[in-house]
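1. Okay, predicted coordinates and the sequence, questions at the end:
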Amino acid sequence: MVDRIPEEDLSVVVDGVSMRYRVQSSPPVPESRWGGAIREHTAKQVTVNALNSLSLVAVQGECIGIVGRNGSGKSTLMKLISGQMPPDTGAVYASSTPVLLGVNAALVPELPGDRNVVLGCLAMGLTGEQIAQRYASIVELSGLEDAIHLPMRSYSSGMSSRLRFAIAASIDPEILLIDESLSTGDAQFAARSRRRMDELRENAGCVFLVSHSLDTIVTMCTRVVWMDKGDLVMDGEPHDVVTAYKKFARELAHGNNVSADALRQDALDTLTVIRIVRRSSGRRRARRQ
């Protein structure tokens, strides 16, 4: 099956990108004749395929969830889309500059949450006037209330996560990328973050959300892609993709690798080809690999 998408509806086109890393690997530790381990100090360079050749198309108004095991290439794909690093092959096209939510580097654990709100917003390019206008909504979304005046080092991981999301979600980019920001939080925070995500999606060209929280993915996303070992395995309706991924993960957990591989192949067989229709003569072809 071939789907056709008008070029003016596009937000992001990922066209055959791949990414490899060269890392050092220590050799196996040999056993000495006394039974103890002797570590050799030599190491070798190995190539890690973070992403194999991968393509996908995102249109305006979509919220695309990305699921997969650790090491599947989800965060690498987000970095490529956001422009943090170039791919080894292929290219990424976007209708505007994608924004990857993340203010960790700007936050200072010794400072209270309210001061970190200012620092995080400044790091994202907001002016003092804009920060003042959005401060109350940031605190409300985080749900920290009086704790906003305590040092961040006193926060639980959930509190810190909520504050980071609230700060990062204070901007309104056309293309928004969120990596693991919504995995923690109570029901009230989930409802608030859902409302904010809906607002962002309405204002944005599209939203990409990476999370291990499958409930969050199903609830917030209009479409889900499943990645595994650097491949895009499945792309479709949230419930269908998450259900297939859960079955795959369950087979792996029980050591049924053959069954898991069969499920993976079945998912690969569902992928469709996309043709991008230009107003001018000619067509650009993209595909969900």
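-> Yes, it's here. Numbers count the residues shown, from 1 in each chain.
2. From here on, just use CA atoms for contacts and neighbour counts.
-> OK.
3. Glu129: neighbour count?
-> Per other Cα atoms under 10 Å, the neighbour tally for Glu129 reads 9.
4. and the comparison structure, right after this:
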Amino acid sequence: MAVADSEAEPTVVADHLDIIYKVIAGQGGKGTAATAFRRILKRQDRPTIREVHAVKDVSFIAYKGDAIGVIGRNGSGKSTLLRAIAGLLPPASGVVYTGGQPSLLGVNAAMMNDLTGDRNVVLGCLAMGMSAAEIQQRYDDIVEFSGIGEFIDLPMSTYSSGMAARLKFAIASAKMHDILLVDEALATGDAEFRVRSERKIRDLRDQAGTVFLVSHSLDVVLDTCNRALWLDGGVLRLDGTAEEVVAAYTKFARG
């Protein structure tokens, strides 16, 4: 486990955290006619419910000023861990303590596809507790940072996934957060936006917030984070400096 300065203030404490959730095995969404027909043939009255043990006995402490990269293969529990820190998934056992308000990319729940980007900026900022005066003051910077340009007056339903992700990140990063949880937001957009986003994360860290960043880009983790957590099959394999953890993960991935 990484060791922090004795004067540093803890912001997130995970203590023997286990997250277990249930999924419907062999079925996506409500299913299709073919799925239902197969169930009838097999005389299955209801789909099979399967438990997924996504995070297993994970313990760590995050401190003010930390930018923590969360790395690992697909399905290793990275996004689940962020959702647990945000309070969106209850622990099956263990606990998560947060010394502040966690924000999972800030405004996902407030983004509405039928409304324009302009209206979503206002709604997103209101959802983060910003006043009307603060929104007016920061509006132009948010739009400029997102790179949306003239599309800001069009409905979100017309945006590409990259455009929507850029706008969400621009809104979320317009306010100083106690704990900002970013899940693969930097994987979208062009190189210029990634550079600006990485700079923004460093700014948030320098302002004594705490940032968690899930990313498959190890270069982004090295460029923006001072620490990293490596999850493998829901288990915390290593907690240390970004350089140490990325080196160990890279060696493991190469076999």
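-> Yep, it's here. Given the structure is predicted, the values throughout are model-derived calculations rather than measurements.
5. Work out the TM-score between the chains.
-> The TM-score (TM-score structural alignment, normalised by the length of the second structure) is 0.85; 243 aligned residues with a Cα RMSD of 2.5 Å.
6. Read off where stretch 62-81 of the second structure ends up in the first structure.
-> Mapping stretch 62-81 of the second structure onto the first structure (TM-score structural alignment) gives residues 58-77.
7. and the matching stretch, how far out from the chain's middle?
-> 5 Å (Cα atoms, centre = their mean, to the nearest Å).
8. Give me the distance between the two termini of that stretch.
-> From its first residue to its last, stretch 58-77 of the first structure covers 13 Å (Cα to Cα, to the nearest Å).
9. just stretch 261-277 of the first structure next, same as before
-> 35 Å.
10. try stretch 18-36 of the second structure
-> End-to-end distance of stretch 18-36 of the second structure (Cα to Cα): 33 Å.
11. ok, now stretch 201-218 of the first structure?
-> Length of stretch 201-218 of the first structure, first residue to last, Cα to Cα: 15 Å.
12. Count the residues that sit near the residue nearest to Gly102 of the first structure when sequence neighbours are not counted.
-> With sequence-adjacent residues excluded and distances taken as Cα to Cα, 6 or more residues apart in numbering, Gly102 of the first structure is closest to Ala168, at 6.3 Å. By the criterion of other Cα under 10 Å, Ala168 of the first structure has 24 neighbours.
13. quick one: what's aligned to Ala168 of the first structure in the second structure?
-> Under the alignment by TM-score structural alignment, Ala168 of the first structure pairs with Ala172 in the second structure.
14. what about the most centrally placed residue in the first structure, distance to Asp9 of the first structure?
-> In the first structure, the centroid-proximal residue (Cα atoms, centre = their mean) is Val210; its distance is 3.2 Å. Look at Val210 of the first structure and Asp9 of the first structure: by Cα to Cα, they are 23 Å apart.
15. which residues in the stretch 1-150 of the first structure form strands?
-> If DSSP state E, counting those that start in this stretch is used as the criterion, the strands of the stretch 1-150 of the first structure fall at 2-6, 10-25, 44-59, 62-67, 89-94, 99-101.
16. Which of the ones you listed sits closest to Ala267 of the first structure?
-> Closest to Ala267 of the first structure of the strands of the stretch 1-150 of the first structure, according to Cα to Cα: strand 62-67, at 13.5 Å.
17. average distance between the closest one and the second structure?
-> Relative to the matching residues in the second structure, strand 62-67 of the first structure has an average distance of 0.5 Å after the fit, by mean Cα distance after the TM-score superposition for the first structure.
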